[in-house]
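1. just coords:
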């Protein structure tokens, strides 16, 4: 039985609490309407007192926006490094006396190791610590940038470019995973993904502009040395701005067999796609290695089913959102890389633009991409992942369709500029929704792997786009000696292939991505079990 005094005290406590609750609900700077002026300062004090514990309890890192700049810089440098080498290849080949095959592999070696090791890099981050793996990748990026700049022959350069891919496979998925774990679901994470997508879109164009300028002024070595000061700053800031996180809920066992076989499968797929346009899609080389790839995929599935701690848990693929997000990401990458093949060859080979002129002509696209990314994050929670993704894919396809009107006698502003704007809006907005879809509902312990899957989908999709469009363009160019119009037919055919990619992506987005409520990227809480401790 409660005494009268206890009842009075508890009742008074309830009344006082209800007063404070009412006070904290005001948003008027002057206080709640009707509140006496002498109580307004008290009301504001109550607001601050209650807001502070809420912020602490939420676990938000006060340095998260500075950390985002660091993570986006890492992704920017990975993309910049891949693009800037394209501009430097003629000078590098002449100075180091590279054969055409070695020159091609100076570009492809990075792609091969990057694409092949992405899953391993993402899972290593989950198990060993995301910040730790990010720092290791950044340190390796710094060292191989120095080695690339000092390369004294083609063999050294190929080794360095291969190691560049390894560093990128550690940095890119880990940075995306850290971003996912740093920002809470909803508007903040959507904004973070918009910045990630927008800055990534800028990286390629900056690579073209910066590459030509550095080579003309300082020589080809400078395109590698420019990475060094940026990497040093990232190494200094990473321990300060990034929180460490890793999978602490399960046994930290390593699936060596799954790692070897899945890495071999991804690497082989990238190799086949790189070589197919040269060797032929129906050649014994392509068909044979394609069959080996399928065997490795089947073997990976068998190993992962039997493994107690699989590198790639097959349960992840039960999510239509994850599967759809990654498939459409691959399609978007095929569009982006395929379109770049056509526009670069058209601008440099037909319009005879210099490297600097080409970079400037492409600058409209990343500007539009930044706008598209921030528009996408603003409406993602309201209209949902699927709608934003569909709009993004439609804009990509529309941009390619408009670009089919290019001609040697046409105008940049009339024929090229509108297509680049449409394409850029889709290139910026689509990935914001697709990244959310690919990581939606993923347990925290799997975010590194899921980020690796998403990045791998982009890389493989890009390789497919380059392979398909390059094959179409090359087939028409073979007839150019007798039929000058064949060159433009090849460019048109390549862009039509990109439109077909967009149609496929549209179907996949509609079929696999959920309608509404998916704007916020959600992280599933860890499910602890007695054996996990």
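-> Structure received. Computed from a predicted structure; not experimentally measured.
2. use CA for all of it now, contacts and neighbours both
-> Noted.
3. double-check that residue 210 belongs to a strand.
-> No: residue assignment for residue 210, taken from DSSP: H, G, I helix; E, B strand; the rest coil, gives helix, which places it outside any strand.
4. what distance do you get for the residue lying closest to residue 257 once chain neighbours are set aside to residue 457?
-> The shortest distance from residue 257 to any residue other than its chain neighbours is 7.2 Å, reached at residue 303 (Cα to Cα, 6 or more residues apart in numbering). Relative to residue 457, residue 303 is positioned 21 Å away (criterion: Cα to Cα, to the nearest Å).
5. before we go on, here's another structure to hold up against the first:
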């Protein structure tokens, strides 16, 4: 007998709810998989698509920038047009863009396809999460759903690293995009079959088109200027024009948001809880996050000579430490408090990054990567869990989804800007070192500089934490600990 999909407004039975949650979690897994699956294949993508070093950065940044800049817009569209509808559309766009990326015969086509992937991800992530929360209205059920969501996100990141290595070594870099295309299409079919239709929010208001355009163009100009400065120089006319235009557009965006009734980022959001502090710290954490996974595979393959498969397997300890830190984070906070936990986590990550800044051209995985990877994974995951929590504390229920979307946006955008800046730094150091050192030594010098600056940024961020995070009031602390016990026991 053909399975009956629950109609709009119906609450699925518990077994059916598990099936629906599985389909929604698969959508989140697909987004996280596509985020990490390209990292191991970057040297092969560079050679196959004829990319420059700056162009290789855009393979990562085009996706992250479009994803981050349009994430809030995707959530707004889901509220206005219907979450299931936007989720299916996002999955289809994601599948088509992945197919185009795998078939790309030029650098421009590949980068454009990656940006289109980011657009699809910006529709998938908020719509899937909102449907999952809608599916689990009570505290205990919602806690279990969020626990599944966190586990799936970690598994997607770890699975992407390993799967990217396997596919690249066996069938070449194009196969990673074809794999994502097939997976996205299958998830779209599952959503059509099992996820209830739901309804659109007729009171959501108008879409903030001007605000969306202003912030997207501003961020694109900023990242393009930082990336291009490496080859063209900081005094290059187009670079200066792009950075100046970015500053003007950011000011325009702020003015639009202050004057628009249906703002993409309503000013009221920053008057409650500690949204501003949480997002500022998350942006700084994100600026290091994406760059770490960009430089580590390059060092393993280009300097140590590891194959894509060995490179992917070599990052599994970092992923395992990340998942372990996520599980331990609530317990550590209950013992030490928010400020001490976040500060300690960031200092742990800074120590791992500082250790990575001592890599050498004649190094090895065991001596140069394994130990610091574990430190970085633990610190990164613990800080991420609590900064995400911090960014939504005290926010009214009607703005909870928006606050969650905003903290993911700042992480993605911070990552895009941080990667552009650190890649420019690494390229400049490598170019200077190449005048008097071997190619491998010059590459290593660039990577060392990127890791050293990353360590300094993380240490400085850790010092900011006690200054920015004010003590919780007792009622809010008790409420927050109760929620944490439900989500991550």
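-> Done, it's in. The shown structure was predicted, so the numbers you read here are calculated from the model rather than taken from an experiment.
6. circling back: higher neighbour count, residue 303 and residue 457 of the first structure?
-> Just comparing residue 303 of the first structure and residue 457: by other Cα atoms under 10 Å the higher neighbour count belongs to residue 457, 24 against 20.
7. so what's the residue count around residue 492 of the first structure?
-> Using other Cα under 10 Å, residue 492 of the first structure has 22 neighbouring residues.
8. now it. Nearest residue, chain neighbours left out?
-> Nearest non-adjacent residue to residue 492 of the first structure, counting by Cα to Cα, 6+ apart: residue 404, 5.2 Å away.
9. could I get the full set of strands for the stretch 351-500 of the first structure?
-> Applying DSSP state E, counting those that start in this stretch to the stretch 351-500 of the first structure gives strands spanning 442-443.
10. which residue ranges of it form helices?
-> 355-362, 364-383, 385-403, 417-439, 447-477, 485-512 (DSSP state H, counting those that start in this stretch).
11. which helices and strands sit right next to the helix or strand containing residue 52 of the first structure?
-> Taking DSSP states H and E as the criterion, the element that holds residue 52 of the first structure is helix 37-58. Using 3 or more Cα pairs under 8 Å, 6 or more residues apart in numbering; DSSP states H and E as the contact criterion, the secondary-structure elements in contact with helix 37-58 of the first structure are helix 4-24.
12. which bit of the second structure covers the helix it packs on?
-> Per the alignment by TM-score structural alignment, helix 4-24 of the first structure matches no residues in the second structure.
13. sorry, back to before: who wins for proximity to residue 110 of the first structure among the helices of the stretch 351-500 of the first structure?
-> Between residue 110 of the first structure and those, the shortest separation by Cα to Cα is 11.2 Å, and it involves helix 447-477.
14. okay, residue 162 of the first structure and residue 151 of the first structure: tell me how far apart.
-> Applying Cα to Cα to residue 162 of the first structure and residue 151 of the first structure gives a distance of 13 Å.
15. more neighbours, these two?
-> Neighbours around residue 162 of the first structure and residue 151, counted as other Cα under 10 Å, are more numerous at residue 162. The numbers are 22 against 19.
16. was I right about that one contacting residue 109?
-> Yes: using Cα atoms under 8 Å as the test, residue 162 of the first structure is close enough to residue 109 to be in contact (4.9 Å).
17. ok, the residue nearest in space to the middle of the first structure to residue 329 of the first structure distance?
-> For the first structure, the residue lying nearest the average C-alpha position, counting by Cα atoms, centre = their mean, turns out to be residue 455 (5.5 Å). Remark: distance between residue 455 of the first structure and residue 329 of the first structure (Cα to Cα) = 9 Å.
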